[in-house]
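In: the following comprises the amino acid sequence and a computationally predicted model.
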Amino acid sequence: MGGFIFKPLLYCYILLGQLAPVKPAAKLPHPIHVSTSNIEYNVKDNRFEVICTVFTDDFEAALVKQYHAKTDLNKTEMHAAMDALIKEYIAANLKLSADNAPVKLNYLGFEINRGSTDIYLESDKLPPVKKVDVDASLLYNLFDDQINIVHIIVNGVRKSEKVNYPDKRVEQVF
């Protein structure tokens, strides 16, 4: 009786096994386009510390579209070239002002973290702030359904806002 079941299963395996794809399926795009910007005023150092997080595949596509350059954020040998592109892209798409004065953000670097890219920035020293304005247009050059979530933390008080394309302005008073 065992041979009766075994033979059809063997035939199915032989036939269907040959039809199975050799290459894994292509990576499917994710259905949501979102980034986060965490902007915290460090009272000890009197400076803003910023971490922007974006999906790596989307970010690479945005860099390619903007600069028409080959991008690969994972390749070590391309790290310096990627730093230059990211620095320019972030400077154009994330603007910060404190108490109505523009704040220069210094690019520190980036790292890949499980499918997302974290971009690190910090400001020069500033006096304590009461009002923070952010213009966040990350990935707007790529998606018309992009959402940017902006978290601003001053003196331990966190205020968050969701910004949908094409809006980009966040204003918070502390």
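Out: Right, received. Where do you want to start?
In: from here on, just use CA atoms for contacts and neighbour counts.
Out: Noted.
In: hey, where'd the strands end up in the chain?
Out: Along the chain, counting by DSSP state E, strands occupy 34-42, 47-55, 94-98, 101-103, 105-113, 116-123, 131-136, 147-154, 157-164, 169-173.
In: tabulate the ones you listed in a markdown table, adding columns for distance to D72.
Out: Below are the strands of the chain laid out as a markdown table (distance: least, C-alpha to C-alpha, whole Å):
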| stretch | distance to D72 |
| --- | --- |
| strand 34-42 | 19 |
| strand 47-55 | 13 |
| strand 94-98 | 22 |
| strand 101-103 | 30 |
| strand 105-113 | 11 |
| strand 116-123 | 12 |
| strand 131-136 | 23 |
| strand 147-154 | 23 |
| strand 157-164 | 27 |
| strand 169-173 | 30 |
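In: can you list these in a markdown table and add distance to F4 and mean neighbour count?
Out: Shown next, in a markdown table, are the strands of the chain (distance: least, C-alpha to C-alpha, whole Å; neighbours: other C-alpha atoms under 10 Å):
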| stretch | distance to F4 | mean neighbour count |
| --- | --- | --- |
| strand 34-42 | 55 | 21 |
| strand 47-55 | 52 | 22 |
| strand 94-98 | 68 | 18 |
| strand 101-103 | 77 | 15 |
| strand 105-113 | 51 | 16 |
| strand 116-123 | 51 | 19 |
| strand 131-136 | 66 | 21 |
| strand 147-154 | 58 | 22 |
| strand 157-164 | 62 | 15 |
| strand 169-173 | 70 | 16 |
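In: take a look at this one as well, against the first:
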Amino acid sequence: MHILLLFLLFSVAPHPIHLTVMEIYRAENSKNLECSVTLFSDDFARAIQYETYAPQIQGGKLKVEDLMLKYLRSKLQMKINGKSTAYTLLRTENTPETITCYLKLSLPAAETQKIEIVSKLMLELFNDQRNLVQIRIPGKKEGAISLDKTKTESTATLAPD
């Protein structure tokens, strides 16, 4: 698994844009909110300093998922209805170009009235970084937010459909 991830992280051709896409939604067969965050593999590898930690990861002393979650928690905060919301990493999906991290939030979707997001993902690496957020919760109007270096936080008030 780690060798495959290493191959995926460093075999990607350079890309001209710097973008993350985040989606907040109600999970199937669940009442809770989940969130997916999709990032370019090579950018994410740089952000979590994969090369620095590769020997510990390959030696089984450190999990790459722990580095991912540590980075996400340091750069992505959410408040739901005014309360800081913790999240856990459920799983990841890898393609040759991207990594998607699936996060479970600690609040039922039905109770969601307002979502505050602070996203500083990849801003330490790229001046032209864009962080897009889409909100899809059944019974609420869908919304989208665009964040960048000049605007790292936004609030979405979720009106009924």
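Out: Thanks, I have it. Treat the numbers as computed from the prediction; the structure is a model and nothing was measured.
In: and the TM-score between these chains?
Out: Once superposed, chain against chain, the TM-score is 0.77 (TM-score structural alignment, normalised by the length of the second structure); 145 aligned residues with a C-alpha RMSD of 2.8 Å.
In: quick one: closest of the strands of the first structure to V64 of the first structure.
Out: Nearest of those to V64 of the first structure, taken as C-alpha to C-alpha: strand 47-55 at 14.4 Å.
In: what residues in the second structure pair up with the closest one?
Out: Aligned by TM-score structural alignment, strand 47-55 of the first structure falls on residues 32-40 of the second structure.
In: do stretch 97-106 of the first structure as well
Out: Against the second structure, stretch 97-106 of the first structure falls on residues 79-88 (TM-score structural alignment).
In: so how far is that stretch off the chain centroid?
Out: In terms of C-alpha atoms, centre = their mean, to the nearest Å, the centre of stretch 79-88 of the second structure is set 14 Å apart from its chain centre.
In: the match of strand 47-55 of the first structure: average distance to aligned residues in the first structure?
Out: The superposed stretch 32-40 of the second structure is, by mean C-alpha distance after the TM-score superposition for the first structure, a mean 0.7 Å from where its aligned residues fall in the first structure.
In: before we move on, back to that, hmm, who's touching the match of stretch 97-106 of the first structure?
Out: 69, 77-78, 103-107, 112-117 (C-alpha atoms under 8 Å, 6 or more residues apart in numbering).
In: compute the first-to-last residue distance for stretch 61-81 of the first structure.
Out: 15 Å (C-alpha to C-alpha, to the nearest Å).
In: check the offset of that stretch from the chain's centre.
Out: 14 Å.
In: now the residue most central in space within the second structure: closest residue in space, sequence neighbours ignored.
Out: For the second structure, V37 is the residue whose C-alpha lies nearest the centre (C-alpha atoms, centre = their mean; 3.0 Å). In space, and not counting its chain neighbours, V37 of the second structure is closest to M22: 4.3 Å by C-alpha to C-alpha, 6 or more residues apart in numbering.
In: what's the spacing between whatever residue of the first structure lines up with the one you found and Y11 of the first structure?
Out: Aligned counterpart of M22 of the second structure in the first structure: S37 (TM-score structural alignment). Using C-alpha to C-alpha, S37 of the first structure is found at 56 Å from Y11 of the first structure.
In: cool, F174 of the first structure as well?
Out: 71 Å.
In: next one: D83 of the first structure
Out: Taking C-alpha to C-alpha, one finds D83 of the first structure at 55 Å from Y11 of the first structure.
In: can you check D124 of the first structure too?
Out: Shown here: D124 of the first structure relative to Y11 of the first structure, a distance of 70 Å by C-alpha to C-alpha.
In: also L108 of the first structure?
Out: Taking C-alpha to C-alpha as the measure, L108 of the first structure falls 59 Å from Y11 of the first structure.
In: N164 of the first structure now?
Out: From N164 of the first structure across to Y11 of the first structure, the span is 55 Å (C-alpha to C-alpha).
In: buried residues in stretch 48-64 of the second structure?
Out: For stretch 48-64 of the second structure, burial by neighbour count (16 or more other C-alpha atoms under 10 Å) applies to I48, Y50, Y53, A54, I57, V64.
In: adding distance to K141 of the second structure, write those out as JSON lines.
Out: Putting the buried residues of stretch 48-64 of the second structure into JSON lines (distance: C-alpha to C-alpha, whole Å) gives the following:
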{"residue": "I48", "distance to K141 of the second structure": "34"}
{"residue": "Y50", "distance to K141 of the second structure": "39"}
{"residue": "Y53", "distance to K141 of the second structure": "42"}
{"residue": "A54", "distance to K141 of the second structure": "43"}
{"residue": "I57", "distance to K141 of the second structure": "42"}
{"residue": "V64", "distance to K141 of the second structure": "36"}
